[in-house]
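K.L.:
Predicted structure and sequence below. I'll ask about it afterward.
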Amino acid sequence: MSPISSDDSRTAPQLNPEVVEFENGRGRVLVSRLYPAMISGLVIGSIGFFAISVDEPWLFPSLGPTVFIQAVTPSASGARFWNTIVGHAIGLVAGFVALFAFAAQNTPAVMSAEILSIHRVAATALAVSVTVGLQSVLNAQHPPAAATTMLVTLGGLKPNWSTVYIVSIGVLLAAAFGVIVRICHPAILRERQW
């Protein structure tokens, strides 16, 4: 007997339930595929263009996964405004504290120097641990914040007040756009109709 069943319900890929039907019945749009992709690019582009217009580097790598969570999983706790702001703040502070605790700020930045020191490894391990722990305690889980803490401890972001300013404004913009993304998300709108 063939391992492939003729029962389509077991072998056919199932469509995501987040489907919106137009009232005129002309077609269906897979919201779970189109909205997140379009809105993610729009949000990142908006932050970037706004940053360019004021000559500030408010766009940094951790914002990509932040926007991803907000657009793809809008109901997840990590997509909330609180989680975004507090999560990244914890990551940034934990990164700075761990960096100075192990005197890693004086070692070469990992990506530019292509050298990984024991100081940076120790600082990174501590910072990620503290980030995860404090996020759990404060109910502010936001996985992209672990990337923020690693950007600090591995040397991608300099340990200075300018970095605090850049990260704070970038995160604030992403969190604010995230509120709009979540409110307007078709899956959320559909849930409210029920």
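P.N.:
In hand now; what should we look at? Residues are numbered from 1 along each chain as shown.
K.L.:
going forward, measure contacts and count neighbours with C-alpha atoms only.
P.N.:
Noted.
K.L.:
And for the host helix or strand of residue 189, what's in contact with it?
P.N.:
Secondary structure from DSSP states H and E places residue 189 in helix 186-193. Outside helix 186-193, the residues within contact range by CA atoms under 8 Å, 6 or more residues apart in numbering are 18, 19, 20, 31, 32, 35, 74, 75, 182, 183.
K.L.:
Any of these buried? List them.
P.N.:
Neighbour counting by 16 or more other CA atoms under 10 Å classes 18, 19, 31, 32, 35, 74, 182 among the contacts of helix 186-193 as buried.
K.L.:
ok now do the fifth one, which residues does it touch?
P.N.:
Same thing as residue 35. By CA under 8 Å, 6+ apart, residue 35 lies in contact with 71, 185, 186.
K.L.:
mind listing what the most centrally placed residue in the chain touches?
P.N.:
Centroid check for the chain by CA atoms, centre = their mean gives residue 66 as the closest residue, at 1.7 Å. By CA under 8 Å, 6+ apart, the contact list for residue 66 reads 79, 84, 142, 144, 174.
K.L.:
In terms of distance to residue 48, which of those ranks first?
P.N.:
Among the contacts of residue 66, residue 174 lies closest to residue 48 (CA to CA), at 10.7 Å.
K.L.:
Wait, the closest one touches residue 67, no?
P.N.:
Yes - with contact defined as CA atoms under 8 Å, residue 174 reaches residue 67; the gap is 6.8 Å.
K.L.:
Against that first model, consider the following:
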Amino acid sequence: MPDASRSTFAAFDLVVGAVGLAVIGLLAFAFDQPLLFPSLGPTLMLTLDSPNLPSARPVDALVGHYVGIVAGAASLAVTGLPDAPSVLREGVTAPRIAAAALSLGLTAALLRLLRRRHPPAGATTLIISLGLMTTLADLAAIAVSVAILVAICVVIDRLRPERLMPQ
């Protein structure tokens, strides 16, 4: 890639990456909801860095994160941890290890069965199974935030410099 193209793409990534995440941050602030969480970053990075990979497709992102939500919540229920303090407050315990391992295994298996690929879903399921976001309101916020981010990623893909540059 020539230096001019590299600079163009870097500028594009800087602007749309920052704006994309800032939109979600502003919505989180405006509605006082936990819409900003770590696994959004890898999803946005996939869109910016590797838009042609199957794991960057909007449907894979939606299904991946939603499976991660369900697997994380199910692992908490199975291990008796839905209302337990997070791993940050309580430390690592045997039930927490089981919840984390189960949630990641379930997420990976279900995504394989559904023929979807989205590695950032592994972070989403761990955020839940480690007790960082566990309430129904938290899970709904994750689901809404992912939908908003996927919509932003679709717009980003339409604005990509290679689509706008004459061939």
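P.N.:
Looks like it came in fine. Note that the structure is predicted; figures quoted are calculated from it, not measured.
K.L.:
thinking again about what came up before, compare the contacts of residue 35 of the first structure with the second structure and list the overlap.
P.N.:
By both residues aligned by TM-score structural alignment, their matches' CA atoms under 8 Å, these still in contact after alignment to the second structure are 185, 186.
K.L.:
Could you tell me how many residues sit around residue 78 of the first structure?
P.N.:
Using other CA atoms under 10 Å, residue 78 of the first structure has 21 other residues around it.
K.L.:
So it versus residue 177 of the first structure, what's the distance?
P.N.:
Residue 78 of the first structure sits 14 Å away from residue 177 of the first structure, going by CA to CA, to the nearest Å.
K.L.:
and what of residue 60 of the first structure?
P.N.:
Distance from residue 60 of the first structure to residue 177 of the first structure, counting by CA to CA: 16 Å.
K.L.:
higher neighbour count, these two?
P.N.:
residue 177 (22 against 17).
K.L.:
circling back: what's the counterpart of the residue nearest to the centre of the first structure in the second structure?
P.N.:
Aligned counterpart of residue 66 of the first structure in the second structure: residue 43 (TM-score structural alignment).
K.L.:
where's its match, which helix or strand?
P.N.:
Element membership for residue 43 of the second structure, per DSSP H and E: helix 40-49.
K.L.:
after superposition, how close is the helix or strand just after that helix to the first structure?
P.N.:
As assigned by DSSP H and E, the chain's next helix or strand after helix 40-49 of the second structure is helix 58-78. Helix 58-78 of the second structure differs from its equivalent in the first structure by a mean of 0.6 Å after superposition (mean CA distance after the TM-score superposition for the first structure).
K.L.:
picking up where we left off before, which of the contacts of residue 35 of the first structure count as buried?
P.N.:
Burial by neighbour count, 16+ other CA under 10 Å: within these this picks out 71, 185, 186.
K.L.:
Which member of these is positioned nearest residue 149 of the first structure?
P.N.:
Closest to residue 149 of the first structure out of those is residue 71 (22.4 Å), distances taken as CA to CA.
K.L.:
Name the nearest residue to that closest one, sequence neighbours excluded.
P.N.:
Spatially, and ignoring its direct neighbours in sequence, residue 71 of the first structure is nearest to residue 36 (4.6 Å; CA to CA, 6 or more residues apart in numbering).
K.L.:
Now check the second structure for the residue matching the one you found.
P.N.:
Aligned by TM-score structural alignment, residue 36 of the first structure pairs with residue 13 of the second structure.
K.L.:
Would you mind listing the buried residues in whichever strand or helix holds its match?
P.N.:
According to DSSP H and E, residue 13 of the second structure maps onto helix 3-31. For helix 3-31 of the second structure, the neighbour count (16+ other CA under 10 Å) marks 9, 12, 13, 16, 17, 20, 21, 24, 25, 27, 28 as buried.
K.L.:
Stretch 76-89 of the first structure now?
P.N.:
Buried residues in stretch 76-89 of the first structure, counted by 16+ other CA under 10 Å: 77-89.
K.L.:
just stretch 101-120 of the second structure next, same as before
P.N.:
For stretch 101-120 of the second structure, burial by neighbour count (16+ other CA under 10 Å) applies to 101-104, 106-108, 110-111, 116-120.
K.L.:
Residue 130 of the second structure - nearest residue in space that isn't next to it in sequence?
P.N.:
residue 87 (5.5 Å).
K.L.:
Please pull up the equivalent of the one you found in the first structure.
P.N.:
Matched to the first structure by TM-score structural alignment, residue 87 of the second structure sits across from residue 110.
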